[in-house]
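In: model this:
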Amino acid sequence: MCGIIGIIGTKPVVPLLLDGLKRLEYRGYDSAGIATLVDGGLERRRAQGKLVNLQNRVEEEPISGMTGIGHTRWATHGRPNETNAHPHASDKVSLVHNGIIENFQELRAELDAKGQVFQTETDTEVVVHLITNYLNDGLSPEEAVHTTLKRLEGAFALAIVFAGREDLMIGARRGSPLAVGYGDGEMYLGSDALSLSHLTDQICYLEEGDWVVLDNNGATIRDLAGNLLNREVVQTAVSGAMIGKGQYRHFMQKEIYEQPAVVGDTLHTFFNPLARSIQLPDFPFDLANISRLTIVGCGTASLAGMVAKYWLEQEARQLVEVDIASEFRYREAPLPDNGVSLFISQSGETIDTLAALRYAKEQGQKIISVVNVPESTIARESDMVLPTLAGPEIGVASTKAFTTQLTVLACLAIGIGRAKGTITPEREAELSSALTEIPSRITEILNTDEIIRKISADVSEARDVLYLGRGNLYPMAMEGALKLKEISYIHAEGYAAGEMKHGPIALIDENVPVIACAPSGPMMEKTISNLQEVHARGGQIILFSDEEGVARAGDIAKHSVVLPKVDPFVAPILYALPIQLLAYHTAVLKGTDVDQPRNLAKSVTVE
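Out: Model prediction:
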C-alpha cells in the first residue's frame, strides 16, 4: 500500500530517492517524505499530498547525503498530514514503515512511562522510540533492531537508518513485501522491483520474518531467531521504461489500450496453436479429483472469481464457492478433503488474500494462485501459479490485470473440464477458438472509444447509476459499478437484472442511467423484459450488446453501443472493455484523479 525506497550509495541520494518514489506513486498515497544522513546527523523533508509537494519542499530546503530512505504513505493510523508523514525520526534513528503495528498502544504506553515524547498520531513512531530506547541502553543498531522486531505484532516492512552510520541500513519484513537490490558499491531496499528498476536489475526478495543488514558491499539476512539465511538473488525483467504513459493522457487509458496485447500474451502461455487447444501446465495434483474449488479474492479480483464460477460450473461441472478474502477466514469455513483453493491477486501481496491462503493451507487445501507478479508472496506460497502477463499496472483501478485474470480462469475452466471429461472435444475446440479471437475483438471495441466518450457526458451528470447483467455478465455489472465508483466518485451499484424488481427498481427515474451488459443469447429475452420495466419508469438505458441484441431491444435504449458477437463463454472478457472506457471518460469529465483516486491504493498490504 505505502511505498518504501532506501539507498546506501556513492553519489547524491536525493534525486534517486525522488525518482524511486515516483515509481511507487501507483500504489496510492496521501503524503511523502525522505531522510538522509548528513554530517553525522539526520535530515528530513516531508510533505502532505502529491509527490510534487515534496519535490518543491526539497528545492526550497535542499539536503545532501549519499545514504537515505523515502516513503509514500497511505494513512492507516493518524491523519494524512505532514506531521504524520514518514520518515519518522529521533536524534538517533529514522525509519519508514508499511503496514500496521497492532500492539502499538501497549508499546506507546510503556515508552510514555519512560519519558519518550511522541510527536505524531501514528503507530510507526513507537518503532522509532523503541529502537532509540535500546540504543540508549547501549545496544548496537543491529541488536536494537533485532530486539525491537521480537516485540512487534502486526504486518510491516521497515527501512531504518542511523545517525553517524552512512554505511548501514536495516530492513525487515513481516506480512508486507520488501526487496533488496544489489548495485556496484551500492545497496538498495524497495517495496518492489519497480521501485528499484532505475537502480538495478539484481533483486533478492525477503521472505516472511526476514530482516537484513545492508552496507555498501552487500547484505546479511537473518530470521527472527538470528540465524543466517541465504536468499536467492534474481535478475528481474521489470524496467523503468515499462511505466511511461507514452502518448496517453493517463496510465489507466494506456492500460486499457494494452489489453489486446496482454490478453494475447497471457493466452499464448496456455494455447497450443498446433493442437488448437488449451494446454495447462502440469499440476502437482489431479484436476479430475477436485471435490470443491474455493475461489478467493478482493475487489475486482473477487469479481473475476465470480465469472469463473459460472464457467467452471457450467462447462466443467466443477463445484465452486467464491468468497471475498477479508471475510473468508473469519467465518472459519470448513474445507473438504481433496479441495483446492484458488487465490486471485494482481500484486500477489494483498494481505487479506494472503491470510486467506494461509488459512486454506492449514485446512489441507491445495493452493492455486493467479497473480501478475510471479516473485510475489502469494505465488511463492502456492502449489501452482498461473501467471497473468499484464505487465506493471500503474493505474489503481484494475483494467488489464482483470482481463488477463479472466483469460487465465477461462483456460483453467477448459482444462478442468477436459480433466473431468465434462467437456466434449467439439465443445473444447469451440471454447478454445472463441478465446483465440478475443484480442482482435478487443481491438474492435477500442474503436468504439469515441462513441463511449460521448455517452459518458450523460453519466457524468448522474448522482446514482445502476448496472444490470445476467448469467456470467452479472459479475460484470458489479465490476462496471465498482469501476465507476472508484475513479469518478459517482454512486453506482451492479445487480443481476432479474433482481431489479426486488428493490432497486424503486430508484429508477429520469435521472438514473441504467447500464445493461446484454449480449444476444438465451438470456436476452429476459433481460429485455427487465429493461422494459426501466424504460416504463423513465430510466435512461445505456445498452452494451451485439448487433442482434441492439436490434432486439428496439428503441428502449437512449444509447446503444454495438459490440462484436462472440460465444457467450468469452463475453465477460469482451464486455470488460466498454465498462472500463465508460468509467474512464466519465472520470475525466468529472476532473478526478483517474490514476490515483482518493482513499484508494494499488497494493493493499494491511487488513
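In: CA atoms for contacts and neighbours, from now on please.
Out: Fine.
In: what's around residue 450, how many residues?
Out: Neighbour count of residue 450, defined by other C-alpha atoms under 10 Å: 12.
In: Provide the secondary structure category for it.
Out: helix (DSSP: H, G, I helix; E, B strand; the rest coil).
In: Okay, it and residue 385: tell me how far apart.
Out: 38 Å (C-alpha to C-alpha, to the nearest Å).
In: All the strands of the stretch 351-500 of the chain, in order from the start?
Out: 366-371, 384-387, 464-469, 491-496 (DSSP state E, counting those that start in this stretch).
In: how far is the last one from where the chain is centred?
Out: Same thing as strand 491-496. Centroid separation between strand 491-496 and its chain, computed with C-alpha atoms, centre = their mean, to the nearest Å, is 22 Å.
In: Also this sequence, please, to line up against the first:
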Amino acid sequence: MCGIVGVVGTRDVVPLLVDGLKRLEYRGYDSAGVATLVKSGALERRRAEGKIVNLQARLQEEPLQGLIGIAHTRWATHGAPNESNAHPHATERVALVHNGIIENYRELGEELLAKGHKFQSQTDTEVAVRLIDQYLIEGLKPEDAVKTALGRLRGAFALAILFHGETDLLIGARRGAPLAVGFGNGEMYLGSDALALAPLTDKIAYLDEGDWVVLSRDGARFFDADDKPVQRAVRPTAISGAMIGKGNYRHYMLKEIYEQPAVMGDTINTMVSPTDRWVHLPDLGIDLAKISRITIVACGTSYYSGLVAKYWLERYARIGVEVDVASEFRYREAPVDPNSLSIFISQSGETADTLAAMRYVKQNGGRTLVIVNVPESSMAREADGVLPTKAGPEIGVASTKAFTCQLVTLAAFSLAVARARKALSEAESAKLMAALMEVPAHAAEVLNHDEDLQALAEKIMDARDVLYIGRGPCYPLALEGALKLKEISYIHAEGYAAGELKHGPIALIDEQVPVIVIAPSDSLFEKTISNMQEVMARGGKVIFMSDKAGLAHVDERTFATVVLPQVEPFVAPILYAIPVQLLAYHVAVLKGTDVDQPRNLAKSVTVE
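Out: Down below sits the predicted model:
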C-alpha cells in the first residue's frame, strides 16, 4: 500500500517528489515524508501525519531543497500513524523509505541494540536503515553496505536509500514488492509504479524479483538476487494509468499475483503488533469471548475464503461456524441469534447479494463484521465492525491478491478468537502466529516456480475436463482452483473433497482427465494419498502439489508434480492458492482468452 518516489536530478527535486506522492495517493496512506541531501551534503527530512497537504504545509514552514531525494506515503502497519513512525527513517549517514515487511526485524533489532543503536520509532523499517548504518560505521562503502544488508533482511519489501555526502547516488531494492526505474534527461527516478513517474519520463525499467539498482544522473546499474550485474529492458510507456499499471506484466492478473507477498505483508501488519507479535484487532464493538456461533456469508472466491476460515475457527478457536453463499442466505429467512456474529466478505464491499444479506442480519438484531478491500464501501460504512484487507486496487476480474489477503485476515482473526476463548495454549498460539508472519516470504518463494507452472499449463491446456481434489482446508482450495480455471480459460473444472470421489465423481476419471491433487504434508496427507491412488488406478493424470516431505511419497505414475515450501499446515491454504492461480493464468494465456476481462464476468457484482 505504501508509495515510494526517488529522484536524482539537476533541479530542486522536492516539488517532483511531492507530485509523485500525489499520484500514489490511490494506494491509501496516513502519513507522508521527504528526505533530501542539502548543499552541505547532509541529510534532512520533513514528515507529517495525515494527508500530503499536511506535508506541504510543513515544507512551507520549513523549506527543504536538494538535487537528490526520496519520498514516501505510509499506511501504518508497524507502529501508530504518527510523525515519528512516518518515513523516511534516517541516521546521520543514511535515509531510507520502505514498502513491505521486514520479518526478522526483532532479531536484527536486538543485535543492533547490543551495538549501541537507539531506535526512535515503532517500525520494522528502522531496523533496515540502522542495519545499513552499522555497516557504514564498520567501514563499508554504500553499495557494499546495502548489498550486505539485503543478504540479511527477510520479508517482502521495496527500498529506496540515500547516503550522506553522496549527491549522485540513489539505491533501490525489490523483494516481493514492485519498484520501477525511470530514465530522464540527466535525471533518474524510482517509483512504486510507473504512474508515480508518468509526468517525468516515458522510459521505464522494472526491477525483477530480488533485484537492486544503483542510480546516478548518468543512468542505472542493475544487480540480480545473486549480486551479479544484469541488464533490464527499458520500455517506452504511454502516459496512461490503464497501460502503466501493468508494469512489465502482460496482464493485470499476473501483476496482481506477483504483488501478493507485499500486500499480504501489509495486511498482516495492520493487525499484528510489532512489540508482542500478536493480533490486535480494531475495535469491533464485539466481545469475541462471548459469541455463541459464527456465520460467514460471501460470494464466489470470497465464499471459498470463508470455507477455509470455517476449518480454522472450528479447529483452533473451537466455535461452530456456518458458511453460506450470499445469494441464498437471506431467502431462507434464517433465524438471527443476537449472541452470534455474522461475517461478510467482499473485495469491493458493494456486492449486492452480500450487502443485502448483511442488511438482513442487522435488521434482525445480529452483530455484523465485514472483511473488505475498499474501506469507504457501503458494507464498511454500515457494518458494526470492519477488518480491511490491504490488497490495493485489483483490476483483474479473477480475484487473486484480494483472495489471499482475505485468507491472512481470516487467519489472524481466527487466532484472535482462539485467544479470546482460551482455546489454544500460549505455545501453540505463538507457533501459529510465527507461521503466519512468515507467509509473505514463502509466497515470494512460491513465485520462483512460475516457469514450471507455465510448462505444466502446456500439458493440460487441451483438456476438456479438469478435477481438483483436497482435504480439510485444502478442499476449498480445490474449489477455488476449479473456479479460476473455469472463469478465465473456459475449461470445465470441478473441485471435490478428496474423500467424496468414490461417491460418484470417480466415474469421470480416465486417461484424458487431469486431476490436480492439493496435498500439503499435514494430518490428512495419508488419506489424500489414498484418494490419489484411486485416481491413478483408473488412469487419471495426477498433478500433485505438495512439499518435499509429501513428494517423497509420490511414485513415478504421477503425471506431474509441483513443489511448495514446507510450512506449518495452518498457513498452507494461503500459499497453495498461488500455484492454482498461476496454473489457471498460464492455461488461459495459451488458449488466447481475455485473461483480465473474461467473457460474461464483471469485477464487482452490484446487481442480484
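In: Please work out the TM-score for the two chains.
Out: Here the TM-score for the pair of chains, by TM-score structural alignment, normalised by the length of the first structure, is 0.60; 372 aligned residues with a C-alpha RMSD of 1.7 Å.
In: still on that earlier bit, any chance of the strands of the stretch 351-500 of the first structure in TSV, plus mean neighbour count and distance to residue 343 of the first structure?
Out: Shown next, in TSV, are these (neighbours: other C-alpha atoms under 10 Å; distance: least, C-alpha to C-alpha, whole Å):
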stretch	mean neighbour count	distance to residue 343 of the first structure
strand 366-371	25	5
strand 384-387	21	10
strand 464-469	25	25
strand 491-496	20	23
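In: okay if I get the ones you listed as a markdown table plus distance to residue 419 of the first structure?
Out: Output for these, formatted as a markdown table (distance: least, C-alpha to C-alpha, whole Å):
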| stretch | distance to residue 419 of the first structure |
| --- | --- |
| strand 366-371 | 16 |
| strand 384-387 | 16 |
| strand 464-469 | 30 |
| strand 491-496 | 31 |
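In: what residue of the second structure matches up with residue 420 of the first structure?
Out: Per TM-score structural alignment, the equivalent position to residue 420 of the first structure in the second structure is residue 421.
In: Any idea how many residues pack against the closest residue in space to that match that isn't next to it in sequence?
Out: Leaving out its chain neighbours, the residue that sits closest to residue 421 of the second structure by C-alpha to C-alpha, 6 or more residues apart in numbering is residue 289, at 4.9 Å. For residue 289 of the second structure, the number of neighbouring residues by other C-alpha under 10 Å comes to 13.
In: and the residue mapped onto residue 289 of the second structure from the first structure, how far is that from residue 454 of the first structure?
Out: Under the alignment (TM-score structural alignment), residue 289 of the second structure pairs with residue 288 of the first structure. Remark: distance between residue 288 of the first structure and residue 454 of the first structure (C-alpha to C-alpha) = 49 Å.
In: can you check residue 320 of the first structure too?
Out: 40 Å.
In: Looking at those two, which is more packed in?
Out: Taking neighbours as other C-alpha under 10 Å, residue 320 of the first structure and residue 454 compare with residue 320 leading, 20 against 14.
In: The match of residue 289 of the second structure: what's it in contact with?
Out: Counting by C-alpha atoms under 8 Å, 6 or more residues apart in numbering, residue 288 of the first structure touches 416, 419, 420.
In: Just the buried residues of those residues.
Out: Neighbour-count burial within those applies to 416, 420; the criterion is 16 or more other C-alpha atoms under 10 Å.
In: Please verify my assumption that residue 549 of the second structure contacts residue 521.
Out: Yes - using C-alpha atoms under 8 Å, residue 549 of the second structure is in contact with residue 521, at 6.5 Å.
In: Neighbour count for these two, which is higher?
Out: Set residue 549 of the second structure next to residue 521 and count neighbours by other C-alpha under 10 Å: residue 521 wins out with 21 against 14.
In: Next up, the contacts around the more buried one.
Out: 546, 547, 549, 550, 569 are the contacts of residue 521 of the second structure under C-alpha under 8 Å, 6+ apart.
In: Top of the residues you listed by number of neighbours, please.
Out: In terms of neighbours by other C-alpha under 10 Å, the contacts of residue 521 of the second structure top out with residue 546 at 24 neighbours.
In: who's in contact with that residue?
Out: 518, 519, 520, 521, 561, 562, 563, 564.
In: next one: residue 557 of the first structure
Out: Residue 557 of the first structure makes contact with 535, 540, 541, 542, 543, according to C-alpha under 8 Å, 6+ apart.
In: Can you flag which of those belong to helices?
Out: residue 535 (DSSP state H).
In: Distance check, residue 95 of the second structure against residue 149 of the second structure.
Out: Taking C-alpha to C-alpha, one finds residue 95 of the second structure at 14 Å from residue 149 of the second structure.
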